[in-house]
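Novice: Just the structure for this:
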Amino acid sequence: MTIVLSEKLQRTQNYCIRYVYDVRREQHITPYYIQSNILKLKDQRSIKILKLVHSILKFGIPRYFSEYFKSVSHVGVRSTRSGSYILRMPQHKTAVFDKSFHVMACRLWNALPQTVTSIDSSSRFVAKLKDMYLERLAGAVPV
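Specialist: Below you'll find the predicted structure:
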């Protein structure tokens, strides 16, 4: 999805929140996202990507993706404590590949704390991710 389309879609979501809560245009909308437990679209996409990566790493499903995601401990000679939770980033030189699903998924997964990546249950994993993203959104609320 292009940046322009993402911004248009986010504006549409903002308009919907403004309509539901009768929020004026000059008011900040983030508190209403938090109040309704709704994540912004970028965060929702990130959670969907991370949910797929979680199912690939924990359960090997779907199989055709599992060969693309290898932890650093599988690739390197030395074993580290965090190596089993960090994914190996594919080498790339182009901006197009930098925006690919594989690179984005590795980046998002590697940014997660180990307490989140070590969760085995899919439902608990997604719930923890949503809580984490909502807390981050709450930290961005203007005073």
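Novice: all contacts plus neighbour counts: C-alpha atoms, from now on.
Specialist: Fine.
Novice: Could you measure from the residue nearest the centre of the chain over to Val126?
Specialist: Central residue of the chain (CA atoms, centre = their mean): Ser46, 2.5 Å from the mean position. Distance from Ser46 to Val126, counting by CA to CA, to the nearest Å: 11 Å.
Novice: And Gln91, by the same measure?
Specialist: Going from Gln91 to Val126 by CA to CA gives 29 Å.
Novice: ok, these two, which is more surrounded?
Specialist: Neighbours of Gln91 and Val126, each counted by other CA atoms under 10 Å, are more numerous for Val126; the result is 18 against 9.
Novice: Am I right that the more buried one sits in a strand?
Specialist: No. Counting by DSSP: H, G, I helix; E, B strand; the rest coil, Val126 is not part of a strand but helix.
Novice: structure for this one too, so we can compare:
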Amino acid sequence: MTEYKDDGRFTIIANFRRAAVRALITSRIDYANSLLCGTSSANIQRLQRAQNRAAKLVFLAKKRDHASPLLDQLHWLPVYKRVTYKILTIAYKCIHNCAPPYLNDLISLYQSERRGLRSGTDTTLLARPRTATSSGDRSFAAAAPRLWNQLPRCIRESSSLGAFQRSLKTFLFNS
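Specialist: Below you'll find the model as predicted:
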């Protein structure tokens, strides 16, 4: 495998390419990507191919080179994890009343009827609404609590948005 590090001049040019790719390609992949929750794997694969090509462009890698090590080197999450990251970031903002009211109204904390359960003491869990259709399961109101409740408690209890995002990105990279 080729290591894509070189002298300082290469790093400056690579940083310029990285900024250009972030402005022109990655920003388009990330724009409203929370709407992609539950979409078909074919749609996710199309976006993943675009992200892989963008990573290869940053490093001037060959067409046949694997993109995974390049994505790791750039600290870019795969597309499906970027969607999860966006949904969970919006959920964090909703819980802390930093999101628009129409989104805040979609999220509510879980209220346990039984106080003896271990989950009854966890005040960071979200209530999961009942949905009748698969499209209802893909909605933000259903997907955000499902993903949020799967996070480790230490991440859910982050004190600030920045700390939450750092912990979440590390968690998603390692999972």
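Novice: what TM-score comes out when they're superposed?
Specialist: Scored against TM-score structural alignment, normalised by the length of the first structure, the superposed chains reach a TM-score of 0.81; 133 aligned residues with a CA RMSD of 1.9 Å.
Novice: residues near the closest residue in space to the residue nearest to the centre of the first structure that isn't next to it in sequence, how many?
Specialist: Excluding its sequence neighbours, the residue lying closest to Ser46 of the first structure (CA to CA, 6 or more residues apart in numbering) is Leu108, at 7.3 Å. When neighbours are counted by other CA under 10 Å, Leu108 of the first structure registers 15.
Novice: now Leu57 of the first structure
Specialist: The tally of other residues near Leu57 of the first structure (other CA under 10 Å) stands at 21.
Novice: any idea what it aligns with in the second structure?
Specialist: Counting by TM-score structural alignment, Leu57 of the first structure lines up with Ile95 in the second structure.
Novice: That match reaches Tyr110, doesn't it?
Specialist: No. Using CA atoms under 8 Å, Ile95 of the second structure is not in contact with Tyr110, being 11.5 Å away.
Novice: hey, where'd the strands end up in the second structure?
Specialist: In the second structure, no strands are found when defined by DSSP state E.
Novice: And for Lys63 of the second structure, the neighbour number?
Specialist: The burial count for Lys63 of the second structure: 11, using other CA under 10 Å.
Novice: Excluding chain neighbours, what is closest to it?
Specialist: Once flanking residues are discounted, Lys63 of the second structure sits nearest to Lys56: 7.6 Å by CA to CA, 6+ apart.
Novice: The first structure: which residue goes with the one you found?
Specialist: Alignment note: Lys56 of the second structure maps to Arg18 in the first structure; criterion TM-score structural alignment.
Novice: Against Val96 of the first structure, how distant is its match?
Specialist: With CA to CA as the criterion, Arg18 of the first structure and Val96 of the first structure are 35 Å apart.
Novice: So these two - more neighbours on which side?
Specialist: In this view Arg18 of the first structure and Val96 are compared by other CA under 10 Å, and Arg18 has more residues nearby, 18 against 8.
Novice: which residues sit in contact with that one?
Specialist: Contacts for Arg18 of the first structure (CA atoms under 8 Å, 6 or more residues apart in numbering) come out as 24-25, 29.
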